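A.B. asks: Predicted model, plus sequence, below.
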Amino acid sequence: MTAQILLIDEDAAERRSMKAAIEAHGHAVHVADTAQAGVDLFRRHAEQIGVVVLDVTSADGLNPSVIPMLAEINAGVPVIVCTTEGATETALNAVRAGAFDFLVKPIAQERLIGAIESALKIHRTSLQGRTPRRARSGSVSFSDVVAASAAMSRVVELGRRAAQSMIPVMLEGEAGVGKELVARAIHAASDRSSRPFVSVNCNAITPAQIEDVLFGSETQMGKVAEAEGGTLFIEEISELPPVGQMRLLEVVQSGEVHRSGQAKPLKANVRLVLATNKDLIEEVKAGRFREDLYYRVNVFPITIAALRRRKEDIPHLIRAFVERFSLEQRLPRTLQVESSALALLTSFDWPGNTRQLENAIFRAVVLAEGTSLKESDFPQIAAQVTSHRGATVGSEAQAPVYEPSPIAKVQAALAERAASFSGGQSAPSTGFNGSASGNVIVSTDEAGNVRKLAEIEEELIRFALKFYRGQMSQVARKLGIGRSTLYRKLKDYGIDPDDPQKDAA
């Protein structure tokens, strides 16, 4: 069946090559040579285009707003990103932003067409009213939040408390962890549940448009006015431009909103729930976020842990998604999940968090041919997990696209180390501070006793500093802590923050 494909690629030769391959398969191709031109073209033909193929190998890398902007126009159209080999962060950012698939250049024609055909099947399903993500409504409650882990149980507990007051709530966590679901649950449990829940993503709107979108103008009502009496959920609040921050501060302080072109302010009766995937206090220190606004809106912070840090939730999420999508696909019965597939999905780190898991399950259910989901129904995940197991530690040139975190490496090393010792044998000391060579950190001392947590933490930080060549932002992100926390720990362990590699392992 002929479909319309939007191809966005700055390289003219690559455009011609991929365009010819797609057209040879019977599809029509729209082409754009820049991201902005592609977004404009997509806006004009959003109802006709079935798949977007987006190249992200420009000198500037992936513009973080491109995929959200495409989703804002038509969320049902899958986006396939193309990247170069070794572009780890670019691929991760694309997945976190909601990309359906990614291809590594040079791209085989069969791989390109296969990805497009799978994406088209997903798109045709969405046209029938069954989208990859549930169309959430105000009826969402805390019972919809999977909370098998202690971390998510705490989120639910704090969310219920927050719902009983009117103070602003700040939801912190990586992209895709489920911040909107928690925000909707807070709204549904509050006294404002019968009033509107209005969401806006600062990353999906250009800086020039965001003021009118949020606060309104002569021709536009604005999200603040739409949420009157209800809840306004602002995603990626760190991306709000300075002028927008100033105007939001006015809303918080005075309870009034000024529309562009109108002299008289309007009353603003809204409850604010905000979300960020950045460390806002670091944004304040860097001068990118107003300190006075920070202290006004960061009144009740709730941190939602990344999915890799609450793996107890994964099997429950898998079953919930399979049940929902089986129902949406009108299958005669809910698909089963074989134990091997469950083990595979649980072992993966899910850099795109719950959103990525949800989309992976949706894709597998739509494309499933049997009565159960097998390991073979998740080929991309299996390839990444396999590449992890076979990767050479410390060789960045051979690192897979999805690189395991240092903590995961240490856990694996400790498990391997434990298996090699028996009968209280002491571990050989062949490296730094009692650690073995490579990236192995020994869990027992020479007397056979378990070592202190602080000692192991110090070694892990020193190892990370060496592994990531002193790149502090990357070290903090990979260790799962904030930069301020990392700097405090460097001070505690006598590591010079101005020359961290000098003290690295």
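C.D. replies: Nice, I can see it. Numbers count the residues shown, from 1 in each chain.
A.B. asks: C-alpha from now on. contacts and neighbour counts both.
C.D. replies: OK.
A.B. asks: Can you point out the buried residues in the lengthiest helix in the chain?
C.D. replies: Longest helix in the chain by number of residues, with DSSP state H as the criterion: helix 109-127. Neighbour-count burial for helix 109-127 flags 112-113, 115-116, 118-120, 122-123, 125-126 (criterion: 16 or more other Cα atoms under 10 Å).
A.B. asks: Could you single out the nearest of those residues to Q4?
C.D. replies: L120 (9.7 Å; Cα to Cα).
A.B. asks: wait, which of the buried residues of helix 109-127 is closest to L70?
C.D. replies: Set against L70, the nearest of the buried residues of helix 109-127 by Cα to Cα is H123 (14.1 Å).
A.B. asks: right, and that closest one touches G50 too?
C.D. replies: Yes. Assessed by Cα atoms under 8 Å, H123 is found in contact with G50 at 6.2 Å.
A.B. asks: The longest helix of the chain packs against which elements?
C.D. replies: Helices and strands touching helix 109-127, by 3 or more Cα pairs under 8 Å, 6 or more residues apart in numbering; DSSP states H and E, are helix 12-24, strand 49-55, strand 101-105, helix 353-367.
A.B. asks: Tell me which of those is the most buried.
C.D. replies: strand 49-55 (a mean of 25; mean count of other Cα atoms under 10 Å).
A.B. asks: That one vs helix 12-24, what angle?
C.D. replies: In terms of direction (axes from the mean of the first three to the mean of the last three Cα atoms, to 10 degrees), strand 49-55 departs from helix 12-24 by 150 degrees.
A.B. asks: Check which helices and strands strand 49-55 is in contact with.
C.D. replies: If you count contacts as 3+ Cα pairs under 8 Å, 6+ apart, strand 49-55 packs onto strand 4-8, strand 79-84, helix 109-127.
A.B. asks: which parts of the following helix or strand past that strand are buried?
C.D. replies: Sequence-wise, the next helix or strand downstream of strand 49-55 (DSSP states H and E) is helix 66-73. Going by neighbour count (16+ other Cα under 10 Å), the buried part of helix 66-73 is 66-71, 73.
A.B. asks: now those as TSV including distance to E180?
C.D. replies: Shown next, in TSV, are these (distance: Cα to Cα, whole Å):
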residue	distance to E180
V66	20
I67	18
P68	15
M69	17
L70	19
A71	15
I73	19
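A.B. asks: Got another one to weigh against that:
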Amino acid sequence: MSRRILVIDDEPGIRQALGQLLEYEGFEVKTASGGAEGISLYDSYRPQLVFLDVKMAGLDGLEVLKRLRQADPTATVVMISGHATIQTAVEATQLGAYDILEKPLDTDRVLVLLRNAFENRLLSEENARLRETIESRYEIVGRSFGIRALLERIDKVAATPARVLITGENGTGKELVARAIHRGSPRAKKPFVEVNCAAIPSELIESELFGHMKGSFTGAIADRPGRFEQADGGTLFLDEIGDMSASAQAKVLRVLQDGVVTRIGGSKPVQVDVRVLAATNKNLEDEIAAGRFREDLYYRLNVVPITVPALRERREDIPLLIVHFLQQLAARDGLPARGISEDALRRLQELEWQGNVRELRNTVERLVILASHATIGAPDVERLVGRRSAESPGLGGLLDIATFEEFKQAAERAYLLAKLRTFDWNVSETARALDMPRSNLYKKIERYALQRETVE
């Protein structure tokens, strides 16, 4: 990391003494005799730390501090003053100063402050790199019509407090959508807490969500907050909500209505401020009809519906996803950097991906590990992936759907979506072409959460 320091002070003696000390300690130093000169020098020199005098002719130090922090919110500025007051210290801190030192400067304190400031900056930069790595892991990749429409809807809903129900097949990226909504929301700096309702036994889901008190059941050896409390101020993502037990559904509904949770074995309600996002690969209307899901909870969660398209509906994104995964595997997981031939990309694009994006990523990882050469070729795909094309190119993955009822629904959804696109989402024209009452078409659009793609 660079070790550049800028000293802004109108006293030549201070500039000279501080400059000599810093250069002796191995820092690169530049000095400025006034505020305007210091601001100009900061822009070109880009120091890691600034020593800034509070009282100077012309622009005083507090005004310079304000302008530096406006231009660069990450600027690390240490104020120095011959007559610092509590009011000055408070104002400097409010404007973003890292610390304030009194004249005459104490050498030992200056050196301790430098060590702490640079360690703090190094930690901040490492955290920023870590955030970038995490965000790249959860990036939604694609340029297809469906993905651009999805991103547009995420942008619209993220800034609102609305609850969102995310639907889609396994492996399509429902969690990525939830994280994108959280990142774009006013709650972005607060916790994002995920609960996989299908992975937690029904007898433990309530403890997981609402917490428990010590001794409330066998194994409750200490008080424990639930996920609602952990997500206070932030976002709670209930994945696979369709697998939640009936009793837990009732309690979640009550939390959504009242904004309070009560731990198992406790009597004191705890106020929580949580935005709830839910996801499922099930048709919740069918689950309601079968008596397995509460209708009132469904309407509480389904304020804004978002459907994540299956990979077969966005085949043009497959090459982009493959390149993204190759880069991600090399950078984050330390696997060998690999290229991929056009023939291999084309072959992978032709295959059927029942596990959607998740299956595609796992396949790319397998190719990276086991491919014979630095560039993955079509023979590697044939050898390591095999042939898994659909029996009929016009049916995509519909022939692999388990039940006839699910097949009919998937086929109807795809058919209606194609017809609506054909007539540019003119519902009246589409209904007329289908010889269907317009009211019926509206109901089906709502049932299948069909979305008009408005992205250019």
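C.D. replies: Perfect, thanks for sending it. Note that the structure is predicted; figures quoted are calculated from it, not measured.
A.B. asks: How alike are these chains, TM-score-wise?
C.D. replies: The TM-score (TM-score structural alignment, normalised by the length of the second structure) is 0.56; 284 aligned residues with a Cα RMSD of 3.4 Å.
A.B. asks: hmm, back to that, state the span of the second structure onto which the longest helix of the first structure is aligned.
C.D. replies: Here helix 109-127 of the first structure fails to align to any part of the second structure, judged by TM-score structural alignment.
A.B. asks: just the angle between that helix and helix 12-24, please?
C.D. replies: Counting by the same axes, to 10 degrees, helix 109-127 of the first structure lies at 60 degrees to helix 12-24.
A.B. asks: corresponding residues in the second structure for the helix or strand just after helix 109-127 of the first structure?
C.D. replies: Past helix 109-127 of the first structure, further along toward the C-terminus, the next helix or strand under DSSP H and E is helix 150-163. Aligned using TM-score structural alignment, helix 150-163 of the first structure spans residues 145-158 in the second structure.
A.B. asks: Likewise for stretch 90-100 of the first structure?
C.D. replies: Per TM-score structural alignment, stretch 90-100 of the first structure has no counterpart in the second structure.
A.B. asks: Now do the residue most central in space within the second structure against A337 of the second structure, distance only.
C.D. replies: For the second structure, the residue nearest the mean C-alpha position is R179 (3.8 Å; Cα atoms, centre = their mean). From R179 of the second structure across to A337 of the second structure, the span is 28 Å (Cα to Cα, to the nearest Å).
A.B. asks: swap in L329 of the second structure?
C.D. replies: When L329 of the second structure is compared with A337 of the second structure (using Cα to Cα), they lie 8 Å apart.
A.B. asks: Show me which of these two is the more surrounded one.
C.D. replies: L329 (20 against 14; other Cα atoms under 10 Å).
A.B. asks: ok, and the closest non-adjacent residue to the alignment partner in the first structure of the more buried one?
C.D. replies: Counting by TM-score structural alignment, L329 of the second structure corresponds to F325 in the first structure. Spatial nearest neighbour of F325 of the first structure, excluding adjacent residues (Cα to Cα, 6 or more residues apart in numbering): F362 at 6.3 Å.
A.B. asks: Please pull up the equivalent of that neighbour in the second structure.
C.D. replies: In the second structure, F362 of the first structure lands on E365 (TM-score structural alignment).
A.B. asks: In the stretch 101-250 of the second structure, what residue spans correspond to strands?
C.D. replies: In the stretch 101-250 of the second structure, the segments counted as strands under DSSP state E, counting those that start in this stretch are 164-167, 192-196, 211-212, 224-225, 235-239.
A.B. asks: Now the last one on the first structure. Mean distance?
C.D. replies: Read it as strand 235-239 of the second structure. Its aligned residues in the first structure lie a mean 0.5 Å from strand 235-239 of the second structure after superposition (mean Cα distance after the TM-score superposition for the first structure).
A.B. asks: which residues sit against that strand?
C.D. replies: Under the criterion Cα atoms under 8 Å, 6 or more residues apart in numbering, residues 175, 178, 182, 187, 190-198, 227-228, 274-280 lie in contact with strand 235-239 of the second structure.
A.B. asks: how about that strand, which residues of the first structure does it hit?
C.D. replies: Against the first structure, strand 235-239 of the second structure falls on residues 231-235 (TM-score structural alignment).
A.B. asks: Kindly report the same for stretch 174-186 of the second structure.
C.D. replies: Mapped onto the first structure using TM-score structural alignment, stretch 174-186 of the second structure spans residues 179-191.
A.B. asks: measure stretch 300-319 of the second structure end to end?
C.D. replies: 38 Å.
A.B. asks: The first structure: matching residues for that one?
C.D. replies: With TM-score structural alignment as the criterion, stretch 300-319 of the second structure aligns to 296-315.
A.B. asks: With stretch 346-355 of the second structure instead?
C.D. replies: Under TM-score structural alignment, the match for stretch 346-355 of the second structure is residues 343-352.
A.B. asks: Just the buried residues of that stretch, please?
C.D. replies: Residues of stretch 343-352 of the first structure classed as buried: 344-346, 348-352 (neighbour count, 16+ other Cα under 10 Å).
A.B. asks: Going by distance to E459 of the first structure, which of these wins?
C.D. replies: For these, the minimum distance to E459 of the first structure (Cα to Cα) is 22.6 Å, reached by D349.
A.B. asks: what about the nearest residue to the closest one once chain neighbours are set aside, how many neighbours?
C.D. replies: Take D349 of the first structure and drop its neighbours on the chain: the residue closest to it by Cα to Cα, 6+ apart is R308, 4.9 Å away. Around R308 of the first structure there are 20 other residues, counting by other Cα under 10 Å.
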